[in-house]
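S.K.: Pasting the sequence and the predicted coordinates here, then a few questions.
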Amino acid sequence: MNEQLDTEIMSYLMAIFNDETLCDEWLSTSKKPLGGISPLEILKKTNGKAKVLEMIVRIETGDFS
């Protein structure tokens, strides 16, 4: 997993996926809710962390749309 990735995001993802490979795959795959951009790319933008955390919360609550 990317060592520079925010620890809060890493913690949430590990709680969901419980597998670093799955976390890496999720982070590097484009997402429709992010405009077809991967979470790793969004994290480089202003308010990117908030957008990624919003997606994680949606996953945690069962909203996979």
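M.R.: Nice, I can see it.

S.K.: alpha carbons only for contacts and neighbour counts from here, please
M.R.: OK.

S.K.: Going along the chain, name the helices of this protein.
M.R.: Taking DSSP state H, the helices of the chain run over residues 7-17, 20-28, 39-42, 48-60.

S.K.: how close does E25 get to L13?
M.R.: Counting by Cα to Cα, to the nearest Å, the gap from E25 to L13 is 11 Å.

S.K.: If it's not too much trouble, I'd like the helices of the chain exported to a markdown table so that mean neighbour count sit alongside each entry.
M.R.: Converted to a markdown table, the helices of the chain look like this (neighbours: other Cα atoms under 10 Å):
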| stretch | mean neighbour count |
| --- | --- |
| helix 7-17 | 14 |
| helix 20-28 | 16 |
| helix 39-42 | 18 |
| helix 48-60 | 16 |
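
S.K.: A further structure is provided below for comparison with the first:
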Amino acid sequence: MKKYDGAVAVERLTVSLDTELADAVRRVLERDNDVLTELAGTLTSVYADGELDALRDEWA
């Protein structure tokens, strides 16, 4: 993945405008919450015990 000023290309960013400067507008980029952290563990009851291991074995 290509990096641009510390942000990875697949990250979600929020853009806001800082208009406190007299003659200019500054764009402020902030990282959104980590999607993986938000979603980790949310699908724990979707697969039966051992089913994911069998799927992984198919790809090996």
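M.R.: Alright, I've got the coordinates. These numbers were taken from a predicted model, which means no experiment stands behind them.

S.K.: Got a TM-score for the pair?
M.R.: Aligned and superposed, the two chains score 0.18 in TM-score terms (TM-score structural alignment, normalised by the length of the second structure); 23 aligned residues with a Cα RMSD of 4.1 Å.

S.K.: now the strands: where do they sit in the second structure?
M.R.: Assignment of strands within the second structure using DSSP state E yields the ranges 3-4, 7-8, 13-18, 26-31.

S.K.: For those, give me TSV that also has mean neighbour count and distance to L39 of the second structure.
M.R.: Conversion of the strands of the second structure to TSV gives the following (neighbours: other Cα atoms under 10 Å; distance: least, Cα to Cα, whole Å):
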stretch	mean neighbour count	distance to L39 of the second structure
strand 3-4	8	24
strand 7-8	12	19
strand 13-18	11	18
strand 26-31	12	17
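
S.K.: Those: which one's closest to E51 of the second structure?
M.R.: Shortest distance between E51 of the second structure and those, using Cα to Cα, is found for strand 7-8: 33.0 Å.

S.K.: Can you tell me which helices and strands that closest one packs against?
M.R.: Other elements packing on strand 7-8 of the second structure under the criterion 3 or more Cα pairs under 8 Å, 6 or more residues apart in numbering; DSSP states H and E are absent; no helix or strand qualifies.

S.K.: Mind listing what's buried along the helix ranked longest in the second structure?
M.R.: Looking only at the second structure and at elements set by DSSP H, the helix with the highest residue count is helix 51-59. Neighbour counts using 16 or more other Cα atoms under 10 Å place no residue of helix 51-59 of the second structure among the buried ones.
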